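Participant: coords please:
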Amino acid sequence: MPDVIFNGPEGRLEGRYQHGKAHNAPIALILHPHPRYGGTMNNKVVYALYHLFARRGFSVLRFNSRGVGRSQGTFDNGQGELSDAASALDWMQAYNPNAGACWIAGFSFGAWIGMQLLMRRPEITGFISVAAPAGIYDFSFLAPCPSSGLFVHGTKDDVIAENEVQKLVNRLSNQRGITIDYQSVEGANHLFEENLEEMSAAVDQYLDKVSAQTEPA
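Facilitator: Got it, this is the predicted structure:
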């Protein structure tokens, strides 16, 4: 799990990177929750997602956005953090020019950033959004949503109302050409403190399904 430093729009960004063994290993970028509320690349949900993708053979990166940890710059209310995420994806693609697929995964604030990046980068194959902050941040930019993906949410989330996420999922599910999956985790709070395994299992099962659908007959 090597430490990496790469250039961002406001200076150096620090991350952790695991390189996939296959020459065409898919890539996955993991985005952390809100820095103003303690969000870093070492968040337990981010850490769990990182290792889940690594176990599946992905080249995977998690990183601290500007002003977090050893990353330079200051918090920029989402706009700068989106630019940081784009720089992180650029760095990954430079190291993985033959990547067979490209995934974005984000937790809470990171899910909002990830979905914005999805709109700007057509090479992104799919997404995982955990505790997407629907009802707190505006997701109307997903018009249309360009890729299929998965939303995961805890039924006891005390920060983001589950019904707000369900409304977002229902709206996106009516769009043509994509498939939006939704998985609730019974009893999980916003941080999935007692339900990390269930959250990871939901993502794993979804990726299993996607993999089965894309394998040649």
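Participant: from here on, just use CA atoms for contacts and neighbour counts.
Facilitator: Will do.
Participant: burial measure for residue 161, as a count.
Facilitator: Residue 161 has 20 neighbouring residues, counting by other CA atoms under 10 Å.
Participant: got it, and residue 132?
Facilitator: 31.
Participant: run through the residues that contact it.
Facilitator: Each residue near residue 132 by CA atoms under 8 Å, 6 or more residues apart in numbering is listed here: 107-109, 111-112, 151-153, 160, 165.
Participant: for comparison, sequence B:
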Amino acid sequence: MAFGPVNMGVMAGTIQTVETLRGPAGRLEALLNVGAADAAYSAVVCHPHPPSGGTMHTKVVYHAAKAFSHFGVPVLRFNFRGTGLSEGTHDNGPGEIADVKAALDWLQHEYGLPILLAGFSFGANIGFRAACGDDRVKGLVGLGMPLQAGGRSYSYEFMAHCNQPKLLLTGAQDPFAPRLVMESYFDEAGGDTEMQWIEGAEHFFAGVPGSPQAKLDRMRLAMQDWLGRKFFGL
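Facilitator: Reported below is the predicted structural model:
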């Protein structure tokens, strides 16, 4: 797998197009939020279900990238195969797991730093499947981790052996992740697993009747708080 150099002289906070990320199905369209020269970690964010309109530009993905950037972390966002300008076709899971692994390989090659991963919805399930047990990945954030959505069921049997620190952030009114079921599913997850519920939010962390204001900022700040406590000594 070929890689090209990142221009490390670019100012932190700049967004660059990545031309060298390739998965098994071909080139993956990607953006890099450039981090600080002394960054302690690199990060990747995985987007929601592509046939349902999910891309690396989805608002939740953007806010997750901002949470990492708050700590000067370089953040890679990419489109799964068949999405946007990414080559290949949607594979309903296995191919997308391989895409995440390609993104992890790219970050390892370019930075050689410990990696943090966040995913939203489909991207959370796929990202966790790719990264659980990977020694390069030191922490995982699942945003709107789904149990059922659009007629699709998501399983989490692998989580029992997922020992990295994990944060699961879910809208309290998320119809795809009922609270009691979520808690029963993830009570036995391996390692340090923290679950938080964003009141007045649904799956996309938008508002709900009675609390109409979007909760994206609240989601991002909760993610920043967890990252600060777990990885940045705050």
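Participant: helices - which of the contacts of residue 132 of structure 1 land there?
Facilitator: Among those, the members found in helices (DSSP state H) are 109, 111-112, 165.
Participant: including distance to residue 31 of structure 1, could the residues you listed go into CSV?
Facilitator: Compiled in CSV, these are given as follows (distance: CA to CA, whole Å):
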residue, distance to residue 31 of structure 1
109, 8
111, 7
112, 9
165, 19
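Participant: closest to residue 55 of structure 1 among these?
Facilitator: Nearest to residue 55 of structure 1 among these, counting by CA to CA, is residue 111 at 21.4 Å.
Participant: what ranges do the strands span in structure 1?
Facilitator: Applying DSSP state E to structure 1 gives strands spanning 3-8, 11-18, 27-31, 59-63, 102-107, 126-130, 149-154, 180-185.
Participant: to residue 84 of structure 1, which of those strands lies closest?
Facilitator: Shortest separation from residue 84 of structure 1 across the strands of structure 1 is recorded for strand 3-8, at 5.7 Å, computed as CA to CA.
Participant: before we move on, the earlier item: ok, and the contacts of residue 132 of structure 1 in structure 2?
Facilitator: Retained contacts for the contacts of residue 132 of structure 1 in structure 2, judged by both residues aligned by TM-score structural alignment, their matches' CA atoms under 8 Å, are 107-109, 111-112, 151-153, 160.
Participant: quick one: residues contacting the most centrally placed residue in structure 1.
Facilitator: Most central in structure 1 under CA atoms, centre = their mean is residue 105, positioned 1.4 Å from the mean C-alpha point. Listed by CA under 8 Å, 6+ apart, the contact partners of residue 105 of structure 1 are 28-31, 49, 111, 114, 127-130.
Participant: next one: residue 45 of structure 2
Facilitator: 56, 61, 64-65, 75-78, 117-120.
Participant: quick one: the counterpart of it in structure 1 from residue 86 of structure 1, how far?
Facilitator: Alignment note (TM-score structural alignment): residue 45 of structure 2 maps to residue 30 of structure 1. Residue 30 of structure 1 is 12 Å from residue 86 of structure 1, where distance means CA to CA, to the nearest Å.
Participant: also residue 56 of structure 1?
Facilitator: Remark: distance between residue 56 of structure 1 and residue 86 of structure 1 (CA to CA) = 23 Å.
Participant: those two: which has the busier surroundings?
Facilitator: When residue 56 of structure 1 and residue 86 are compared on other CA under 10 Å, the one with more neighbours turns out to be residue 86, at 21 against 14.
Participant: what about the helices in structure 2?
Facilitator: Secondary structure of structure 2 (DSSP H): helices at 59-69, 94-111, 122-131, 179-186, 216-231.
Participant: so which of these gets nearest residue 21 of structure 2?
Facilitator: Put simply, out of the helices of structure 2 the one that sits nearest residue 21 of structure 2 is helix 94-111, at 6.6 Å, with distance taken as CA to CA.
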